[in-house]
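>>> Structure here, sequence nowhere to be found:
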């Protein structure tokens, strides 16, 4: 153990490695590019903290971070004693730790107590010489078994960080060489009259500096293109939209036109899109994509070939070599109009499954030069990022499908009750897992009364949905067959939640509807929820405000909840809803309820389904779930 510690300390103090670290950390802090990578880690694997760490001899720099608490987030550095990532540098490989408190190397690290870091996974970030300068890591605040797909994603994003590091060091080297060359040229000019040989040497230095400047500019453009592409692809989970964005970015900076063919499944049918730098060729590109999607077309065969090989194909003279393979007359005519010169085909590779999912054909017009080695490298990076976008889209759809199935299984199928029409809607928040804690319920009692309820468990994720399912079942089990008033039922529900240790915090309205001589009697209890609305037969709207009472799930108060009672004429509609329908950061709750009341008045004559649709149209941008229940009393 002592020998390994000495070796690890030697790695940390290695001068070439430290030189690379200090070149990178000399740039701006915080660093936007590394912040974006940290954000991808935070979003794609749902880790509370994503960090790009650069490890010096005695401290660690946070070149990019999301979720790190203050003051570390602002300081952007910490002592090496607080670093988990130093173990990645010392070990020379990825570190996957479900619980750092069980790891003898890490269990005494101060950040366990300071920021609650419990689970850690970190992948090496390397410089152009392969030296490990730091790590891209994800940190959770509870024990976590990192999945193979999460580990693969961290490793792939670490390679993206390594590419960024290499580009920056190359650019700095080129700038240093250019500066040195300019100084040499100046010195040579001053000594021109003294020595012709010095003038010749200075001219050679100037030429070299120009080459270095072009190399630096090229590296800078490549970095900008890849950063823009990464940010653009990360902003959408739709494959078709991602490929359209890819085509627009690539044809603006790398090639005159391109064709992208990808498939979610390596053996599945490919989606094909095409783009041209000239907007007037848009119709041609649309037709080209349509033809390339057909199994009989030669261009598709070329893309399938590189997809099968999993490596780049480059042609310096596309007009002679590549076009000779196109035998379809219409396709040949379109590619001729587009300009078929030098070409490059790169595979789109899944970073998770390590399989080719498609390919990208890049083409320049004949008057342009062949693709350089640097452009080929950039194109390969484009293919890798496209593969990551396809995988992200696939995983997102799978997770959303699971969430939607779960939500449908938790929502009540409304019963058919004589004399009462029930209509309900549920809409998940626009961000997140398409599942949440909002719910509605309705069921008939043996005595002929009807119990209806709407509630909102805190949060809008799968955990909130699971808690909602427990709460809904407790309401049903406790209320069915009992003739207590809603206030007493909610009081009993509070006691059950507390006694059974159900960790729930929720608002709810519970109501019992009975027939009476004047129409209907509605008794209801409100636990911190927006007030019910009643649309009367004459089009007027009542807002049933009552004195506020605590949310469900809080410690019992030792007193019963209140039941309020209203007498309602036949032909009325009782409207129960959750706060997502009326709350907005830019307006008061009262304003939202007033707007809902206005829509009820304006649409009093519509059917239940039409009225639900009208009410949902006024909802603000959905940062919260919405549950809506209409009870039409005939």
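Okay, I see it. Computed from a predicted model, the values in this text were never measured in an experiment. Numbers count the residues shown, from 1 in each chain.
>>> use CA for all of it now, contacts and neighbours both
Fine.
>>> Next, please give the residue ranges for the helices of the stretch 301-450 of the chain.
329-338, 373-410 (DSSP state H, counting those that start in this stretch).
>>> out of the ones you listed, which comes closest to residue 450?
With C-alpha to C-alpha, the closest approach to residue 450 among the helices of the stretch 301-450 of the chain belongs to helix 373-410: 20.2 Å.
>>> From the contact counts, what lies against that closest one?
On a contact count with 3 or more C-alpha pairs under 8 Å, 6 or more residues apart in numbering; DSSP states H and E, helix 373-410 meets helix 196-234, helix 239-253, strand 343-349, strand 356-363, helix 462-479.
>>> what's the closest of those to residue 547?
Closest to residue 547 of these, according to C-alpha to C-alpha: helix 462-479, at 22.3 Å.
>>> Report all helices and strands that the helix or strand following that closest one contacts.
In the C-terminal direction, the helix or strand that comes right after helix 462-479 (DSSP states H and E) is helix 486-499. Packing contacts for helix 486-499, counted by 3+ C-alpha pairs under 8 Å, 6+ apart, involve helix 462-479, strand 506-516, strand 519-527.
>>> from the chain's centre, how far out does whichever helix or strand comes after the last one sit?
Meaning strand 519-527. Sequence-wise, the next helix or strand downstream of strand 519-527 (DSSP H and E) is strand 533-535. Remark: strand 533-535 is offset 39 Å from the chain centroid, using C-alpha atoms, centre = their mean, to the nearest Å.
>>> cool, stretch 607-627 as well?
The chain centre lies 26 Å from the centre of stretch 607-627; the measure is C-alpha atoms, centre = their mean.
>>> Pasting the second one now:
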């Protein structure tokens, strides 16, 4: 965790577990000088509880000069550690205690680094009169501060990379290289599957994934309830465990224990730590960290650090699984909400829906087409604001209202959308939406005709029949019929557009995810789509739709819907 980016309880737990036994006090301070966490010895020396210090300005609350005099902030050598990125120490300062005394202290501070820059600092201090704890230049020499800041920097890096993904396999792949070789020579990651099985999903060593150890990956035997195996016990909810050579030499008492024992022998393990991947909901798996060098057993502080990392990774994996469940449900819901297209004599219709590449993967984009009582066919493309399940549900609500209103009366598209706007405002909690409602029908002894209105939506794109000479027609957007977005207060003069559709031409209705992405120009996206669609107009309609989706701009965070109509040839 980068200091300050998460809950102080996590930082407090890590600091207390890893450095609770030090004879010196430890403070973790962020880049703005606020106290994030303290160890128990710091609470004892300062006569202040962790909760009372957390969030306070360390300079204002604690730091004093000789004889307890105030230190000007601009000349504070403690705060300068973050600014300069260099360690510092003091031997004649004081820290203010809870009862108002100025406690003479010796202190050392070293920066915590994330992304190549200081994001906070760790401060080691001791009572000048009553402590023999190494503080000052000697503390830096013996590595206490270096060890502390390296561990906090590692936790920050792990938290940062895990928070950037909602994919379980990617989370595991990102975790291993941060643990090897910083904390272990080898790492194995085991996950419980949703159906209760256990799989070893990763084995990583000094050079990453080792092909010689691929045989150890895959399904594992189920954890037996009465086994003494550390892995079995941790998977069933036990606390983290450290194994020495004696424990690893014990005969296995269950199939999973036998697999784990063989794995540790194959690595030549001299020390191993097994910690749970845990969240508030469940134990999702376990990490086995292995060292192979003599004289390097895992210490208690390292086990506490691994346990904290396991908890953070467990939360990330649990979140990824919850996201996957939501995504699958949402995708199924979205496809059920998108109706089958009608089939008429000669008329071809095709549609596509592509979820957003990030987020919940579903949203309020939709298409629809349905016959009207007077012989025309209604075509709809729309976008309800939002990119989540609620937006998808609102889309279904708006679609159903529109179908009813369009069927109810023989009205022009603009009149129907005007009534839809009023109904949406009065009967739903949908804040805003855009859409195009179009009617297409074959005129007796004449061409097909399109009548439409747009409520703040990108205009339809009309493509001439393949092979049409460029002087007699070109791909163009139908700019007429543009009115206000739904939910903007109503449009008393919402217009209609009318256009004859030439034989063999293609009409494309689409949502803005096809042409717009954060940081891109909408006009450039529309022109890119126009050119690409024109070049694809000769393809069969289903293939045409597939090709159109290829122009979704890189970096798009929106879902995309499109609806295409191919007019029959003469």
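That came in fine, so what should we check first? Predicted model, so just to flag it, every value in this text is computed and none were measured.
>>> follow-up on the earlier one: comparing the helices of the stretch 301-450 of structure 1, which stretch has the densest surroundings?
For these, the largest average neighbour count (mean count of other C-alpha atoms under 10 Å) is found in helix 373-410, namely a mean of 19.
>>> which residue numbers in structure 1 go with stretch 113-120 of structure 2?
The counterpart of stretch 113-120 of structure 2 in structure 1, using TM-score structural alignment, is absent.
>>> Can you give me the end-to-end span of that stretch?
End-to-end span of stretch 113-120 of structure 2 (C-alpha to C-alpha, to the nearest Å): 7 Å.
>>> between the helices and strands packed on helix 486-499 of structure 1, which one is nearest to residue 579 of structure 1?
That would be, of these and by C-alpha to C-alpha, strand 506-516, which comes in at 9.6 Å.
>>> Chain neighbours aside, what residue packs nearest to the counterpart of residue 544 of structure 2 in structure 1?
In structure 1, residue 544 of structure 2 lines up with residue 611, judged by TM-score structural alignment. Nearest residue to residue 611 of structure 1, sequence neighbours excluded (C-alpha to C-alpha, 6 or more residues apart in numbering): residue 603, at 6.6 Å.
>>> Checking my notes, residue 200 of structure 2 in a strand, right?
Yes - counting by DSSP: H, G, I helix; E, B strand; the rest coil, residue 200 of structure 2 falls inside a strand.
>>> now the helices of the stretch 301-450 of structure 1 as a markdown table including distance to residue 547 of structure 1?
What follows is these, written out as a markdown table (distance: least, C-alpha to C-alpha, whole Å):
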| stretch | distance to residue 547 of structure 1 |
| --- | --- |
| helix 329-338 | 71 |
| helix 373-410 | 31 |
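>>> right, so of these, which gets closest to residue 111 of structure 1?
So among these, helix 373-410 is nearest, using C-alpha to C-alpha, at 31.0 Å.
>>> Check the mean deviation of that closest one from structure 2.
Compared with structure 2 after the fit, helix 373-410 of structure 1 shows a mean deviation of 2.1 Å (mean C-alpha distance after the TM-score superposition for structure 1).
>>> Look through structure 1 and tell me its longest helix.
Using DSSP state H to define each element, structure 1 has its longest helix at helix 148-190.
>>> what angle separates that one from helix 373-410?
150 degrees (axes from the mean of the first three to the mean of the last three C-alpha atoms, to 10 degrees).
>>> rewinding a little: wait, which of the helices of the stretch 301-450 of structure 1 is closest to residue 242 of structure 1?
That would be, of the helices of the stretch 301-450 of structure 1 and by C-alpha to C-alpha, helix 373-410, which comes in at 7.1 Å.
>>> Wasn't the match of residue 544 of structure 2 part of a helix?
Yes - Residue 611 of structure 1: assigned to a helix according to three-state DSSP.
>>> still on that earlier bit, just how off-centre is the longest helix of structure 1 within its chain?
29 Å.
>>> Which neighbouring elements make contact with that helix?
helix 15-25, helix 32-44, strand 119-126, strand 132-140, helix 196-234.
>>> Alright, that wraps it up for me.
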